[in-house]
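> got a sequence here, can you model it:
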Amino acid sequence: MLNSSEVSYFTLSGYLDTGRLRYLYFSIAVCVYVCILAANVLLTVVICVNRSLHEPMYMFLCSLFVNELYGSTGLFPLLLVQILSDVHTVSAPLCFLQVFCIYTYGGIEILNLAVMSYDRYVAICFPLQYSSLMTPRKVFLLIALTWFVPSLAMVLLVSLSVRLQLCGNIIHRVYCGNYSIVKLSCSDTGINNIYGLVYTVISIMTPFVLILYTYIQILRICFSGSRRTRQKAISTCTPHLASIFNFCFGCCFQILQSRFELQRVPLVLGIFLSLYFLTFQPLLNPLLYGLKMNKIRDACKRLTGAGKVHAQTF
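Below you'll find the predicted structure:
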């Protein structure tokens, strides 16, 4: 038996022997990563440099875009290296770092979406009190908690995994997962399982209940309000709801795949779905909010237009 601190590397066995096709997959992965970086960086910059967007809703969006950059960076650099590599190994410290990044990303994402639903609830249900209820201090506090709570929880999770005694070092996935490491243990994993299960339930159910409550109240106001109120609610809530459904789909499959052996799922489909919430969510959110929300779309046009004018005059 080896303590996980004595294991120098893990082997990721989820990669297929693709031969020359590896260069095609590498090119596709690079394109996806570049698109994620470009879209999320652009919208983050747009929100930061435009004073007209320094409102609570856009500050939460900025936090969301930064998290997309954080989560995809926790996946893609190592994924790109592994696609081109013949030996799919990763050092133990880097593996645990990836576990921390990916799991923290998921926790921050769902909390951020819950905070955004609360913001929409206040804006639609209490429009006259919105400015007094969503003060800059409260917005900062909500964003800080959104990042701090999952980070602290993941520090504890990774600390529990590091202390385990392992009987192997083969992870049957294309990236490092905490439960995959726990399953390699020869020692008692009761604390790890209990903590992981409790955190998963709390981190999903608490934001989900908040999101459900806020949208029930929003729907109540919409049905009893004017046509203008309904149009405002639809225009601001549609991208948010689409983002929630997309993330929940990817997250649910990720949990099922990590906790249960889904033997009937084809290997290629399993790999695709395991990467879904780490690739399509960071790609989808900039499209949803950048195209749907007029203020962001207009600010993007002004920013890119200003850049073209500057280039021409130079």
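
> switch to C-alpha atoms for all contacts and neighbour counts from now on
OK.

> what comes up buried for stretch 17-34?
Neighbour-count burial for stretch 17-34 flags 22, 26, 29-30, 32-33 (criterion: 16 or more other CA atoms under 10 Å).

> cool, stretch 159-178 as well?
Those would be 160-162, 164-178, for stretch 159-178 by 16+ other CA under 10 Å.

> returning to what we had before: save the buried residues of stretch 17-34 as CSV, and put in secondary structure and distance to Cys95 too.
Output for those, formatted as CSV (DSSP: H, G, I helix; E, B strand; the rest coil; distance: CA to CA, whole Å):
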residue, secondary structure, distance to Cys95
Arg22, helix, 22
Phe26, helix, 20
Ala29, helix, 20
Val30, helix, 21
Val32, helix, 22
Tyr33, helix, 20
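
> I'd like those residues as a markdown table, with distance to Cys252 appended.
Shown next, in a markdown table, are these (distance: CA to CA, whole Å):
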| residue | distance to Cys252 |
| --- | --- |
| Arg22 | 28 |
| Phe26 | 27 |
| Ala29 | 23 |
| Val30 | 26 |
| Val32 | 22 |
| Tyr33 | 23 |
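
> which parts of the stretch 101-250 of the chain are strands?
Here the stretch 101-250 of the chain has its strands, by DSSP state E, counting those that start in this stretch, at 165-166, 170-171.

> just name the closest of the buried residues of stretch 17-34 to Ser203, please.
Tyr33 (27.0 Å; CA to CA).

> where's the nearest residue to Leu80 once chain neighbours are set aside relative to Ile83, distance?
Residue nearest to Leu80 in three dimensions, not counting chain neighbours: Phe26, with 6.2 Å by CA to CA, 6 or more residues apart in numbering. Distance of Phe26 to Ile83, given as CA to CA, to the nearest Å: 6 Å.

> what's the helix or strand for Val90?
Secondary structure from DSSP states H and E places Val90 in strand 89-91.

> so how far is that strand off the chain centroid?
Between the centre of strand 89-91 and the centre of its host chain there is 23 Å, according to CA atoms, centre = their mean, to the nearest Å.

> contacting residues around it?
Contacts to strand 89-91, defined as CA atoms under 8 Å, 6 or more residues apart in numbering, come from residues 8-12, 82.

> before we move on, the earlier item: isn't the residue nearest to Leu80 up against Gln82?
No. Taking contacts as CA atoms under 8 Å, Phe26 lies outside contact range of Gln82: 9.3 Å.

> I have a second one here; can you model it like the first so I can compare?
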Amino acid sequence: MFYHNKSKFHPATFFLIGIPGLEDIHMWISLPFCSVYLLALLGNATILLVIKAEQTLRGPMFYFLTILSIIDLALSTTSVPRMLGIFWFDAHEINFGACVAQMFLIHAFTGMEAEVLLAMAFDRYMAICAPLHYTASLTSQVLVGISMCIVICPVLLTLPMIYLIYRLPFCQAHIIAHSYCEHMGIAKLSCANIRINAIYGLFVVSVFVLNLVLIGISYVYILCAVFRLPSHDARLKALSTCGSHVGVICVFYIPSVFSFLTHRFGHKIPGYVHILVANLYLIIPPSLNPIIYGVRTKQIRERVLHMFTKK
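As a prediction, this is how the structure comes out:
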């Protein structure tokens, strides 16, 4: 009889370094991280309260903005408190299961943010390119269906990462040179071949790129429709309705693209720069998104000013 004996070892805990090379100034680094996190909590909570309180803010754009704010709150809360625990209390150890759970949540919420930005691009496309069909097309049923896709697709895309991590043996290495758990950071500690993990990671990145391409195509049609408008004022008004969305896209995709390029090609860049960029990629969009929409969206701006100035 043939027995196939393949031992797999999952360590009880992983050790998160934080930001390698900058351990001596973790306390100073924690100050801007904490400030940005509090800003993200305050800003997104304010957006949610304003949309809930103002009955006129019930259109599809504000529906997607509500989803974006919820995702931003979840994404920042999944990552930043763990970082602050490392910076403030030297809480470097994390349970293996908790590490995999954090990996799953971070990747899933990041995917959801990409999906909701694509949905918002579709909303702007319908509002500008097909305004007569806007209300009839984006019904409550359609919005619920889009919302389900925003949640379900990233979850299904991220679930295989859990299996790909659990299948790996971890012989002795358990130190993660990062401040949070992410797929390839965990996989690189394995003493087995992680080629499948790397390939699947690239596949997930390709889905992000596809979303960005689809957003770009939608804006090509939007610009074509805008420049066909006869009035200069009408063109400016149409473009201004897209300004907030374009700003949020830049805030989300520019750090992610930079982080990807530095990891793949920036071999001469110090390791702490890679980790700092990866951290900023998780905390900057949740903090800036409500500011961008709060400043550029007249209804939200006026409601917020009214909340803070009324007697």
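
> thinking again about what came up before, the residue nearest to Leu80 of structure 1 pairs with which position in structure 2?
Under the alignment (TM-score structural alignment), Phe26 of structure 1 pairs with Ser30 in structure 2.

> residue contacts, that match?
Neighbouring residues of Ser30 of structure 2 by CA under 8 Å, 6+ apart: 84, 87-88.

> any idea how far it is from Gly247 of structure 2?
26 Å.

> now do Asp90 of structure 2
Separation of Asp90 of structure 2 from Gly247 of structure 2 (CA to CA) stands at 36 Å.

> so what's Phe208 of structure 2 closest to, chain neighbours aside?
Ala114 (6.9 Å).

> ditto for Gln82 of structure 1
That would be His88: by CA to CA, 6+ apart, it lies 5.7 Å from Gln82 of structure 1.

> trace that neighbour over to structure 2, please.
Checking with TM-score structural alignment, His88 of structure 1 has His92 as its match.

> next, the contact list for the aligned partner of Pro290 of structure 2 in structure 1, please.
Per TM-score structural alignment, the equivalent position to Pro290 of structure 2 in structure 1 is Pro286. Going by CA under 8 Å, 6+ apart, Pro286 of structure 1 touches 39-40, 43, 65.

> what of Ile215 of structure 2?
118, 121-122.

> switch to 7 Å and redo it
By CA atoms under 7 Å, 6 or more residues apart in numbering, the contact list for Ile215 of structure 2 reads 118, 121.

> structure 1: which residue goes with that one?
Match for Ile215 of structure 2 (TM-score structural alignment): Ile211.

> tell me how far its match lies from Ser224 of structure 1.
20 Å.

> if I look at the residue mapped onto Asp123 of structure 2 from structure 1, how far off is Pro127 of structure 1?
The equivalent of Asp123 of structure 2 in structure 1 is Asp119 (alignment by TM-score structural alignment). Going from Asp119 of structure 1 to Pro127 of structure 1 by CA to CA gives 11 Å.

> the more surrounded of the two?
The residue with more neighbours, out of Asp119 of structure 1 and Pro127, is Asp119; 20 against 12, by other CA atoms under 10 Å.

> now the residue nearest to that one when sequence neighbours are not counted: which helix or strand?
Distance criterion CA to CA, 6+ apart; nearest residue to Asp119 of structure 1, sequence neighbours excluded, is Met57 at 6.7 Å. Taking DSSP H and E as the criterion, Met57 of structure 1 maps to helix 56-84.

> ok, average deviation of that helix from structure 2?
On superposition with structure 2, the mean distance recorded for helix 56-84 of structure 1 (mean CA distance after the TM-score superposition for structure 1) is 0.7 Å.

> who are the packing partners of that helix?
Judged by 3 or more CA pairs under 7 Å, 6 or more residues apart in numbering; DSSP states H and E, helix 56-84 of structure 1 is in contact with helix 21-49, helix 92-125, helix 276-292.

> tilt between it and helix 276-292?
Orientation check (axes from the mean of the first three to the mean of the last three CA atoms, to 10 degrees): helix 56-84 of structure 1 against helix 276-292 gives 140 degrees.

> now do the buried residues in helix 56-84 of structure 1.
Those would be 56-76, 78-80, 82-84, for helix 56-84 of structure 1 by 16+ other CA under 10 Å.

> give the contact list for the counterpart of Arg173 of structure 1 in structure 2.
Under the alignment (TM-score structural alignment), Arg173 of structure 1 maps onto His178 of structure 2. His178 of structure 2 sits next to 16-19, 275 when contact means CA under 7 Å, 6+ apart.

> kindly recompute the last result at 10 Å.
15-20, 83, 185-186, 271-272, 274-276, 278-279 (CA atoms under 10 Å, 6 or more residues apart in numbering).

> repeat that for Leu278 of structure 1.
Residues in contact with Leu278 of structure 1 (CA under 10 Å, 6+ apart) are 68, 71-76, 102, 105-106, 247, 250-251.

> and if you look at Ile194 of structure 1?
Counted by CA under 10 Å, 6+ apart, Ile194 of structure 1 has contacts Thr200.

> what's the answer for Thr189 of structure 1, then?
160-161, 164-165, 182-183, 195.

> and what of Gly21 of structure 2?
177, 270-273.

> can you tell me which of those lies nearest to Leu305 of structure 2?
The closest of the contacts of Gly21 of structure 2, once distances to Leu305 of structure 2 are taken by CA to CA, is Val273, at 38.2 Å.

> and the helices in the stretch 101-250 of structure 1?
130-133, 136-162, 178-182, 190-224, 227-259 (DSSP state H, counting those that start in this stretch).

> give the aligned range of the shortest one in structure 2.
This means helix 130-133 of structure 1. Using TM-score structural alignment, helix 130-133 of structure 1 lines up with residues 134-137 of structure 2.

> with structure 1 superposed, average distance for the matching stretch?
Compared with structure 1 after the fit, stretch 134-137 of structure 2 shows a mean deviation of 0.6 Å (mean CA distance after the TM-score superposition for structure 1).
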